[in-house]
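Here is my input, please return the structure:
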Amino acid sequence: MLITTTDSVAGRDVAETLGLARGATVRAKHIGTDIMAGLRNVVGGEMKGYSSMLAGAREQAIDRMCEEAKAMGGNAVIGFRMETSAIMNGASEIVAYGTAVRLR
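As a prediction, the model looks like this:
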């Protein structure tokens, strides 16, 4: 599945626009990660537990978006974007979305 943030793909024509494809996941913090992050907050530096959690969440959201685009008959997603929001204390939602298309 080709994914691009642009609205076109150089050298390819959009044969059909299929609609919005999206994927989302919600992740919650782990108490152990919170303890380590609290210590890291005192001395500074990257909070690797959170970085790892969010990287996994981003990949899962993208995978789900691609699955939806493929189910629509697409072979690409153009205009790709991601958003993150806190839905409650300690939990975040990651949403990946774009336009599913069929390229020639």
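
Please count neighbours and contacts with C-alpha atoms only from this point.
Fine.

Counting by contacts, list what the longest strand seen in the chain packs against.
Counting by DSSP state E, the longest strand found in the chain is strand 14-28. Other elements packing on strand 14-28 under the criterion 3 or more CA pairs under 8 Å, 6 or more residues apart in numbering; DSSP states H and E are helix 48-71, strand 91-103.

Let's see this one next, to set against the first:
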Amino acid sequence: MKCLSVETIDGEKIRHGEKIRHGELVHARAVSGANVVRDMREVITNVIGGKMKRYEAVLDETISRAVDNLKSKAEETGFDGIVGIKISHPNITDGAIEVVVVGTGFWYHR
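Predicted coordinates:
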């Protein structure tokens, strides 16, 4: 499945000479929960300064899950690919990380 961040590829030959036709909105999200020990360490790092490695790792994993969820939804709908993929500005609040991903699913002309 093609997953692209570009807004459009209308009229472009992108597979076996086929052209795409318009699709529709596809969205997905992923939420990761709190970890008291990790959060306490990150609070200390935030106060004294430094890289918040644990939050970065959790954020990376949450983004990957959200994109995987988006691909799964698109495949279930029968889309051949997704264009215009946008990843929301992740929120890290109240011990949770939420990531929302949206894009436009498309089909090749058959």
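
With both chains overlaid, what TM-score comes out?
Overall, the chain-to-chain superposition scores 0.83 on the TM-score scale (TM-score structural alignment, normalised by the length of the first structure); 103 aligned residues with a CA RMSD of 2.1 Å.

before we move on, the earlier item: show me which positions of the helix or strand that comes right after the longest strand of the first structure end up buried.
For strand 14-28 of the first structure, the following helix or strand on the C-terminal side (DSSP states H and E) is helix 31-43. Of the residues in helix 31-43 of the first structure, those buried by neighbour count under the rule 16 or more other CA atoms under 10 Å are A37.

ok, Y97 of the first structure - how many residues close by?
As a burial measure, Y97 of the first structure scores 23 neighbours (other CA atoms under 10 Å).

Identify the residue of the second structure aligned to it.
Counting by TM-score structural alignment, Y97 of the first structure lines up with V102 in the second structure.

coming back round to it: can you tell me which of the helices and strands packed on strand 14-28 of the first structure is packed in deepest?
The highest average neighbour count among these, using mean count of other CA atoms under 10 Å, belongs to strand 91-103 at a mean of 21.

Comparing that one with the second structure, how large is the average distance?
Here strand 91-103 of the first structure, set against the second structure after superposition, deviates by a mean of 1.2 Å using mean CA distance after the TM-score superposition for the first structure.

what angle sits between that strand and strand 14-28?
Comparing the axes of strand 91-103 of the first structure and strand 14-28 via axes from the mean of the first three to the mean of the last three CA atoms, to 10 degrees yields an angle of 170 degrees.

Thanks a lot, catch you later.
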